[in-house]
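A.B. asks: this one's structure only:
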C-alpha cells in the first residue's frame, strides 16, 4: 500500500510528510480510500492509473485530500504526541534513576567510591603531566590506551558527581514542570 501512496504523492506532495511512524498504514489507507472514491476505482492500482490518465481526476483528488488534510494531520500529530510522551517517560525514569543513585551516594558513608574516584582522577592528571613533561612518550600504544581509559573514567566520575551537562539539568527541570498541573 505504501508504494502506491508514495506514487499518489506526485499529485499531492503533502501526503509524503504525513506517511511516517506506526500509523503510516492507517494514513495510507485513508489516502487510498480518497483516491478510490474520487476515481470510482475498485483497487488502489486502478485508482492510481486513473489519476495518472486524467488530470481532472487528479485535481479532484487534490481537493478531496485538502478536505481530509486536517484528519490526516491529526493522526500524524497523535503519533508524534505519543512518541514525545514515551520519550518524556523514559527520560523521567532515567532522571529518577540518577537521582536515586545520588541520594544513595549521599546517604552511604562508605568512602570507597570517593577514594577510587580520586585515584582515577589523580592517575589521569599524573599521566597527562608525565606526557606533557616528556616523561612518557604519548605515541606508544600503552600510554595512549592508559590515557584514553583514564580520561573516559574521569569524564564519568565528573558527570556522576556534578551532572553530565547543563542541558541535562534543564531537561530534568522541564520534566519536573511537566508533572505539575498548570497554574
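C.D. replies: Happy to help now that I have it. What you see is a predicted model; the values in this text were computed from it and never measured. Numbers count the residues shown, from 1 in each chain.
A.B. asks: drop to CA atoms for contacts and neighbour counts, all remaining ones
C.D. replies: Will do.
A.B. asks: wait, doesn't residue 121 sit right on residue 150?
C.D. replies: Yes. Applying CA atoms under 8 Å, one finds residue 121 in contact with residue 150, separated by 7.4 Å.
A.B. asks: return the list of helices and strands in contact with the helix or strand where residue 65 lies.
C.D. replies: With elements delineated by DSSP states H and E, residue 65 resides in helix 55-107, which encompasses its position. With contacts defined as 3 or more CA pairs under 8 Å, 6 or more residues apart in numbering; DSSP states H and E, the secondary structure elements packing on helix 55-107 are helix 14-18, helix 24-39, helix 44-53, helix 166-178.
A.B. asks: use this one as the comparison:
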C-alpha cells in the first residue's frame, strides 16, 4: 500500500493545487481509489473484448457470405458491428467518467470523509457518448469493418447479377 500511496502523492505534486505533499492519504481514501481503478480496468477489458468479438464475428460472417454468395449475411455483420461499436463507445465513455472520478477523489482534502461514491458525471450523457463513439481509433476500426462489409455486399450483388 505504501507504493500506491507514494505514486498518488507524486501524481498530485507537480502542477495541480491539491493536498500538500506532507498530507497523507488515509487507508479509506486509498481503498476508494482502488475501487475506482478496478472499475476502470473492467471497462478497458470490456472494450478490448468488444473489439475482438467484432473482428471475429465480421470475419466469420464475411467468409460465410463469400462462400455461400449471400449478401444478407454481410448485412448481419454490419448490424452486429454497429452494435459492438455502440457498446464499445459506451464502455469507453464510462471508463473516461471513472478516470475523472478518480482524479476528483485523489484531489479531495484529507479532512473530507470518504464516501465511497462510484457515480460518474452523466450530464449530457448521450452527446458525450456519441462523441466518444467518434474517437479516431473507434471510427477507424469499426468504420473499416462496416466499409469492407458494404464493399463485399456490392461485389456479391455484381457477381450474382453479372
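C.D. replies: Structure received. Here the structure is a predicted model, which means the values were calculated and not measured.
A.B. asks: quick one: TM-score?
C.D. replies: Superposed pair, TM-score by TM-score structural alignment, normalised by the length of the second structure: 0.31. Supporting alignment: 73 aligned residues with a CA RMSD of 4.2 Å.
A.B. asks: thinking again about what came up before, pick the most deeply packed of the helices and strands packed on helix 55-107 of the first structure.
C.D. replies: A comparison of these by mean neighbour count, using mean count of other CA atoms under 10 Å, puts helix 24-39 on top with a mean of 20.
A.B. asks: give me the contacts around that one.
C.D. replies: The contact list for helix 24-39 of the first structure, computed with CA atoms under 8 Å, 6 or more residues apart in numbering, reads 1-2, 4-5, 15, 18-19, 42-44, 47-48, 50-51, 57, 60-61, 64-65, 72, 75.
A.B. asks: got it, and stretch 56-67 of the second structure?
C.D. replies: Taking CA under 8 Å, 6+ apart as the criterion, the residues outside stretch 56-67 of the second structure that touch it are 70-74, 76-78, 80-81, 145, 149, 152, 156.
A.B. asks: and it, which residues are buried?
C.D. replies: Using 16 or more other CA atoms under 10 Å as the burial criterion, the residues of stretch 56-67 of the second structure that qualify are 57-59, 61-62, 65-66.
A.B. asks: and stretch 77-88 of the second structure, by the same measure?
C.D. replies: 77-78, 80-82, 84-88.
A.B. asks: and those residues as TSV, adding secondary structure?
C.D. replies: TSV is the format used below for the buried residues of stretch 77-88 of the second structure (DSSP: H, G, I helix; E, B strand; the rest coil):
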residue	secondary structure
77	helix
78	helix
80	helix
81	helix
82	helix
84	helix
85	helix
86	helix
87	helix
88	helix
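A.B. asks: dump those residues into JSON lines; add distance to residue 102 of the second structure as well.
C.D. replies: Formatted as JSON lines, the buried residues of stretch 77-88 of the second structure follow (distance: CA to CA, whole Å):
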{"residue": "77", "distance to residue 102 of the second structure": "37"}
{"residue": "78", "distance to residue 102 of the second structure": "36"}
{"residue": "80", "distance to residue 102 of the second structure": "33"}
{"residue": "81", "distance to residue 102 of the second structure": "31"}
{"residue": "82", "distance to residue 102 of the second structure": "30"}
{"residue": "84", "distance to residue 102 of the second structure": "27"}
{"residue": "85", "distance to residue 102 of the second structure": "25"}
{"residue": "86", "distance to residue 102 of the second structure": "24"}
{"residue": "87", "distance to residue 102 of the second structure": "22"}
{"residue": "88", "distance to residue 102 of the second structure": "21"}
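A.B. asks: what's the closest of those residues to residue 36 of the second structure?
C.D. replies: Relative to residue 36 of the second structure, the closest of the buried residues of stretch 77-88 of the second structure is residue 88; by CA to CA it sits at 19.2 Å.
A.B. asks: please name the residues that touch that closest one.
C.D. replies: By CA under 8 Å, 6+ apart, the contact list for residue 88 of the second structure reads 46-47, 50-51, 133.
A.B. asks: ok, 10 Å please
C.D. replies: 43-44, 46-51, 54, 82, 94, 129, 132-133, 138, 142 (CA atoms under 10 Å, 6 or more residues apart in numbering).
A.B. asks: buried among those? Make that a PyMOL selection.
C.D. replies: Below is the selection syntax for PyMOL that covers the buried ones among the contacts of residue 88 of the second structure, with 16+ other CA under 10 Å defining burial:
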select buried, resi 43+44+46+47+50+51+54+82+94+129+132+133+138+142
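A.B. asks: and of the contacts of residue 88 of the second structure, the nearest to residue 105 of the second structure?
C.D. replies: Of all these, residue 105 of the second structure sits closest to residue 94, with 16.3 Å by CA to CA.
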